[in-house]
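A.B. asks: Need a 3D model of the sequence below.
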Amino acid sequence: MKKIPDSEIESKYLRARKKVEDIKGFYYNLIAYCLVIPFLAFVNYKTSWGYQWFWFPMAGWGVGLGFHAYHVFVDTGILGRRWEERKIQEFIEEEEEKMRWG
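C.D. replies: Model prediction:
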C-alpha cells in the first residue's frame, strides 16, 4: 500500500478548508443581502416611495452576489481552479526535473 506524503495531505486539507471558507463567506453574503435589501425597501417606502432608489443597491449587490456564487461554485473556466491546479503541478514537476539534473 502506497503511503501518501504528509505534505500532500496538508495541501489537500488546506484546499478543502479554503473551499469551506469560500462557501461560508458566500452564504454570509447571501443572508446579509436577504436581510438588508428588504430593510432598504422598507426605509424607501416610509421616506420617499415616489423615487424607488432601493432598486440600485439591490441590483448592484445582486450582481456582486452572482459573481461571488460563480467564483465559489463554478469557477472552472480558463483561469479557474483546474487551470490553477495544472499550473501548480507543472511548476512542481519543473522543480523536480531541475533537482534531478542540476
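
A.B. asks: Only C-alpha atoms from now on, for both contacts and neighbour counts.
C.D. replies: Will do.

A.B. asks: got the residue ranges for the helices in this structure?
C.D. replies: 6-48, 55-69, 81-101 (DSSP state H).

A.B. asks: Here is a second sequence; please produce its structure as well for comparison:
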Amino acid sequence: MTDEEIDRLARRRAGAKLGWYIHATVYLAVNLFLLAISDQGWGTRRWTWFPPLGWGLGLTLHGISVFVLGAGSGLRERLERRERERLQRERQRP
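C.D. replies: The predicted model follows:
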C-alpha cells in the first residue's frame, strides 16, 4: 500500500469510529432526556423502554458494522481481496 492509500484508509476508519461515538452519545442524551420526562408524570412509564430498545438495536448493528465487519476487520479485508482477485482474473480472460 502506498502512503496515500494508507492515509485514506486511516481517515475512513477513523471517520466510521467517530460516527459511532457520536451516535452513541446522542443515544445516551436523548434516552436520558426521555427517562427524565417520563418521571414527570406525563402518562405511564411503560413507553419509556421502547425507544432505547429499538434505537439500541440500531446502535448495536452500527457498532457491529464499524468494529466487527468494518474496514478494520480481517473478514472485510479478506472478502475485498478475494473480490479484487476475482475481478482481475475476469479482466484477464479473453
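
A.B. asks: sorry, back to before: for residue 75 of structure 1, find the nearest of the helices of structure 1.
C.D. replies: Residue 75 of structure 1 lies closest to helix 81-101 among the helices of structure 1, at 6.5 Å (C-alpha to C-alpha).

A.B. asks: How about residues contacting that closest one?
C.D. replies: If you take C-alpha atoms under 8 Å, 6 or more residues apart in numbering as the criterion, helix 81-101 of structure 1 is touched by 75-77.

A.B. asks: To which residue of structure 1 is residue 14 of structure 2 aligned?
C.D. replies: The equivalent of residue 14 of structure 2 in structure 1 is residue 20 (alignment by TM-score structural alignment).

A.B. asks: Leaving out sequence neighbours, find the closest residue to residue 56 of structure 2.
C.D. replies: Nearest non-adjacent residue to residue 56 of structure 2, counting by C-alpha to C-alpha, 6 or more residues apart in numbering: residue 27, 7.9 Å away.

A.B. asks: The one you found and residue 47 of structure 2: what is the separation?
C.D. replies: Residue 27 of structure 2 sits 16 Å away from residue 47 of structure 2, going by C-alpha to C-alpha, to the nearest Å.

A.B. asks: next one: residue 76 of structure 2
C.D. replies: Residue 76 of structure 2 is 38 Å from residue 47 of structure 2, by C-alpha to C-alpha.

A.B. asks: Also residue 8 of structure 2?
C.D. replies: According to C-alpha to C-alpha, residue 8 of structure 2 and residue 47 of structure 2 sit 44 Å apart.

A.B. asks: Who has more neighbours out of residue 27 and residue 47 of structure 2?
C.D. replies: Shown here are residue 27 of structure 2 and residue 47; by other C-alpha atoms under 10 Å, residue 27 has more neighbours (17 against 12).

A.B. asks: Show me what the more buried one aligns to in structure 1.
C.D. replies: Aligned by TM-score structural alignment, residue 27 of structure 2 pairs with residue 33 of structure 1.

A.B. asks: Let me know whether that match touches residue 63 as I believe.
C.D. replies: No - judged on C-alpha atoms under 8 Å, residue 33 of structure 1 makes no contact with residue 63 at a distance of 11.3 Å.
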